[in-house]
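A.B. asks: Build me a structure from this.
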Amino acid sequence: MSDSAPRTRVLLAEDEPTIAETLGDALGDAGYEVLAAPDSAAALAVLESGSPDVVVTDIRMPGAGGMAILERSVALDPTRPVIVITGYASVDQAVEAMSRGAAWYVQKPFDNLSLVELVRRFSRARWIEAENRELRDRIARLSDIEGIVGRSPAMNDAVARLRTVAPTDATVLIEGESGTGKERFAMALHALSPRVDAPFVALSCAALPENLLETELFGHEKGAFTDAHREKKGRFELAEGGTLFLDDIDDMPASVQVKLLRVLQERRYERVGAEKSRAADFRLIAATKEPLRDLVRAGRFRDDLFYRIHVVPLRLPPLRERDGDVPLLCQALIERHFARATPDAPLPYLRESTMTALERYPWPGNVRELENAIQRALALRGDALELDREHLLPADPRWRGANEVPETVRPLREVLKEREREHIAFALEQTGGHRTQSAALLGISRKVLWEKLKEHDLEES
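C.D. replies: You can find the predicted model right below:
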């Protein structure tokens, strides 16, 4: 969104020639296209054409009057801002106009520049809302799977594979960096599967030590170990008939890998401390932040378990590979964390320069990092509608600039000269300032050293 709406058209309904001329000139100088109407009939005709973006109308107008212009504008387009101009003693009319949908009112005499600023503010808000609606529509069109937002080719490929494999019972291995949304994809796979009415059970293999991870998976009988004061259902049992999602399976200890492999092969398991086995009826979805093939080669992951769970691989791209997705994600995240909590409040926005900076940033933490940034900016914005880029990007000045390319590469000659000075000073330090020995260490003659000392202002060293 640019700082001023392009080709904004302002209907100026004003019958006093002096005001119409001076205010019209001020609006024109500010870059707006002015559609002048000296009476109500002309103003209503302009409204019927559907062309104005903002309406400025005097309450007292020849013909039907300014209130009729207001009411017709609201009826045709409730989102179009209408600013009414009132006389000295027309406060009651101004209040009535506001109750009928006017965005604001000004009293005569007024400052033309102040009114132009009002037009700028309301026209900008209108364009922002239009852009937000467009983004919401694009989100709905491009991804009707709840929680998954994206239009980039990489995300389209991932969603296409998700839709293909979801109706089956095949095991899926989701591969992707931390923060790319692996659990959200797992939930979508479950939601689109025949098991949707059964439980979706998730467990992170990185969150628990080895002994607790086994208990969480298998459950235990009362008295199975010292602290087992009552029986506990494991995740295999809780996911009965549904989907079991094992996140960070690349962190699963080797001893638990063996036991998981047995469950997947035999489709049976026993609670810790139990003698009777139980049937394992669940669909497995696993996720890894590291390539499992590399871990197999390194001896950190069992190859037989790898081939058991690597039935359908589904790669989630990092955010830096998702061209065009950052604006859609920002819109969805602002709605998720702001609009749903305060649906009647104006939606905060990002100006175009800030969005450019967000798209340039590589987001090493992926969507999770972006979501945290949006939440932080919303929390710290105060009463402002615009989200501050200072709250969205790291302190590194390379990412605080808007459209500027950060100057991170210095001229080679400058760097080499600086390094040469440091190295000569180091040689002198090592020899206690003995120039002949320093020249020998540096592999240059004493004469060349003398010239270098003079060049780098090291003669007193």
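
A.B. asks: C-alpha only now, for contacts and for neighbours.
C.D. replies: Noted.

A.B. asks: Would you state the strands of the stretch 101-250 of the chain in chain order?
C.D. replies: All strands of the stretch 101-250 of the chain, identified by DSSP state E, counting those that start in this stretch, fall at 104-107, 172-175, 200-204, 219-220, 232-233, 243-247.

A.B. asks: cool, and the stretch 251-400 of the chain?
C.D. replies: 268-269, 278-279, 283-288, 312-315.

A.B. asks: how about the ones you listed in CSV, adding distance to Glu175 and mean neighbour count?
C.D. replies: Shown next, in CSV, are the strands of the stretch 251-400 of the chain (distance: least, Cα to Cα, whole Å; neighbours: other Cα atoms under 10 Å):
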stretch, distance to Glu175, mean neighbour count
strand 268-269, 27, 18
strand 278-279, 28, 14
strand 283-288, 5, 24
strand 312-315, 5, 18
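
A.B. asks: For Met355, which of those is the nearest?
C.D. replies: Nearest of the strands of the stretch 251-400 of the chain to Met355, taken as Cα to Cα: strand 312-315 at 26.5 Å.

A.B. asks: Quick check: Val312 vs Ala286, distance?
C.D. replies: Distance, Val312 to Ala286, using Cα to Cα, to the nearest Å: 10 Å.

A.B. asks: one step back: tell me which of the strands of the stretch 101-250 of the chain sits nearest to Ala97.
C.D. replies: Of those, nearest to Ala97 by Cα to Cα is strand 104-107, at 8.2 Å.

A.B. asks: could you list every residue that touches the residue most central in space within the chain?
C.D. replies: Among the residues of the chain, the one closest to the centroid is Cys330, at 3.6 Å (Cα atoms, centre = their mean). For Cys330, the contacting residues are 370-371, 374, by Cα atoms under 8 Å, 6 or more residues apart in numbering.

A.B. asks: Here is the second sequence; please produce its structure so I can put it next to the first one:
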Amino acid sequence: MGHSPATAAHGVTVGHCPGGYGPAAIGLAGRSAAMAALCNYLPKVARSRATVLITGETGTGKERVAQAIHALSPRAAGPFVVVNCGALPDTLVESELFGHARGAFTGAVSAVRGRLAEADGGTLFLDEIGEMNIYAQAKLLRVIETRRVQPLGGGRAFDIDIRVVAATNRELELEVAAQRFRSDLFYRLNVARLVIPPLRDRPEDVAVLADEIIAEFNARDRSTVEAPAPELLQALAAHDWPGNVRELRNLIEAVFIDPPAGRLEFEHLPPAFQSLFARYRCSVPAERSRLIEALERTNWNKAEAAKALNWSRMTLYRKLAKYEVADGGM
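C.D. replies: Below you'll find the predicted structure:
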């Protein structure tokens, strides 16, 4: 059965994983319970030999998770080979994966090893596996089961030693039901399941991610941009982020076209982004509503509500007094 770390968050210390791993150590960032659970489960998956299926919306960081699995695995010294199944025409998928013999088809003037052979001794990451055609799925399943590759055009079959990690933004269970994805391949891939929650479901991670991305661009550009101001951070946390972490990264990269020196304020956003986030600049009634909503969502756990709002606990208590909010929202 697959495993969703988002359902295993109870009892997890945010930012600390078995063996001393933390989100930063594995190239991930966040302080939400969902990311802590992912961080806890990921090293265990990495140490295993199981095939892995990573699911999540576009922009959530599926390839980064796959890279972390490889980096924490016994195969870390081997190759990490990426195949974007959604970018390959159906006519080229098999040749790209399995390689081909000379003369296998028009234009095949020499033998080509293929990506499976390139991944020998390491990890093969199949991004957007849901886009692969049914025929190629059948051949991939045979490779996973036999660990042998047969190139197109009758070349000699050979053994390979690979670990397969696949990712998709599709609901593969629905694809199987619609007969667009082979059930046997799905079950073969869905051994270790990692589900990356969308950013809108973990607003407390926005501040951590923003700090990490700003630090990256500061190092790249030798800039001195500081963390977002509280007003801007509240607006960022309130956004639903349909493009997830990639959208946040694009916003911050746009800021670095003309970077401010010092704290990042709302006014430093490019005009198009100011328009997008203007509706989140809180009036008093809106802020009170957000406060009550966060408290209700966290079962009136004030520490968790403060994290969800990207406030300190002292700020939360000041707002409770300011808006005369008692337990229960009265």
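
A.B. asks: Format the strands of the stretch 251-400 of the first structure as a markdown table; extra columns: distance to Asp303 of the first structure.
C.D. replies: Putting the strands of the stretch 251-400 of the first structure into a markdown table (distance: least, Cα to Cα, whole Å) gives the following:
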| stretch | distance to Asp303 of the first structure |
| --- | --- |
| strand 268-269 | 21 |
| strand 278-279 | 25 |
| strand 283-288 | 15 |
| strand 312-315 | 15 |
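
A.B. asks: Tell me which residue of the second structure matches up with Trp104 of the first structure.
C.D. replies: By TM-score structural alignment, Trp104 of the first structure lines up with nothing in the second structure.

A.B. asks: pretty sure Trp104 of the first structure is touching Thr86, no?
C.D. replies: No. With contact defined as Cα atoms under 8 Å, Trp104 of the first structure does not reach Thr86; the gap is 10.8 Å.

A.B. asks: Look at these two and report which has more neighbours.
C.D. replies: Thr86 (23 against 18; other Cα atoms under 10 Å).

A.B. asks: ok, now which ones touch the nearest residue to Gly15 of the second structure once chain neighbours are set aside?
C.D. replies: Nearest non-adjacent residue to Gly15 of the second structure, counting by Cα to Cα, 6 or more residues apart in numbering: Gly22, 5.0 Å away. Counting by Cα under 8 Å, 6+ apart, Gly22 of the second structure touches 15-16, 39.

A.B. asks: Could you tell me how many residues sit around the aligned partner of Gly147 of the first structure in the second structure?
C.D. replies: In the second structure, Gly147 of the first structure lines up with Gly27, judged by TM-score structural alignment. Neighbour count for Gly27 of the second structure, taken as other Cα under 10 Å: 12.

A.B. asks: Go through the first structure and flag its longest helix.
C.D. replies: If you go by DSSP state H, the first structure has its longest helix at helix 112-142.

A.B. asks: Neighbours of the aligned residue in the first structure for Val112 of the second structure, how many?
C.D. replies: In the first structure, the residue matched to Val112 of the second structure (TM-score structural alignment) is Lys232. Lys232 of the first structure has 17 neighbouring residues, counting by other Cα under 10 Å.

A.B. asks: what would the contacts of Cys330 of the first structure look like in JSON lines with distance to Asp323 of the first structure?
C.D. replies: As requested, those are arranged in JSON lines below (distance: Cα to Cα, whole Å):
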{"residue": "Leu370", "distance to Asp323 of the first structure": "15"}
{"residue": "Glu371", "distance to Asp323 of the first structure": "17"}
{"residue": "Ile374", "distance to Asp323 of the first structure": "19"}
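
A.B. asks: For Val172 of the first structure, see how far away the aligned partner of Thr123 of the second structure in the first structure is.
C.D. replies: Here Thr123 of the second structure is matched to Thr243 in the first structure, going by TM-score structural alignment. Remark: distance between Thr243 of the first structure and Val172 of the first structure (Cα to Cα) = 11 Å.

A.B. asks: Report the set of residues contacting both of those two.
C.D. replies: Counting by Cα under 8 Å, 6+ apart, the residues touching both Thr243 of the first structure and Val172 are 284-285.

A.B. asks: Between those two, which has more neighbouring residues?
C.D. replies: Thr243 (30 against 23).

A.B. asks: pretty sure that one contacts Ile285?
C.D. replies: Yes. The pair Thr243 of the first structure / Ile285 is scored as a contact, 7.2 Å apart, by Cα under 8 Å.

A.B. asks: Overlap of the contact sets of those two?
C.D. replies: In contact with both Thr243 of the first structure and Ile285: no residue, using Cα under 8 Å, 6+ apart.

A.B. asks: what's near enough to touch the residue of the second structure most remote from its centre?
C.D. replies: Each residue of the second structure has a distance to the centre, and by Cα atoms, centre = their mean the biggest one is for Gly103: 40.4 Å. Gly103 of the second structure makes contact with 109-110, 153, according to Cα under 8 Å, 6+ apart.

A.B. asks: can you pull out the helices in the stretch 51-200 of the second structure?
C.D. replies: Assignment of helices within the stretch 51-200 of the second structure using DSSP state H, counting those that start in this stretch yields the ranges 62-71, 90-98, 115-118, 134-146, 172-177, 183-189.

A.B. asks: need the ones you listed in a markdown table with mean neighbour count and distance to Asp161 of the second structure, can you?
C.D. replies: Output for the helices of the stretch 51-200 of the second structure, formatted as a markdown table (neighbours: other Cα atoms under 10 Å; distance: least, Cα to Cα, whole Å):
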| stretch | mean neighbour count | distance to Asp161 of the second structure |
| --- | --- | --- |
| helix 62-71 | 21 | 14 |
| helix 90-98 | 18 | 14 |
| helix 115-118 | 22 | 9 |
| helix 134-146 | 16 | 10 |
| helix 172-177 | 14 | 26 |
| helix 183-189 | 17 | 16 |
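
A.B. asks: Nothing else from me, thank you.
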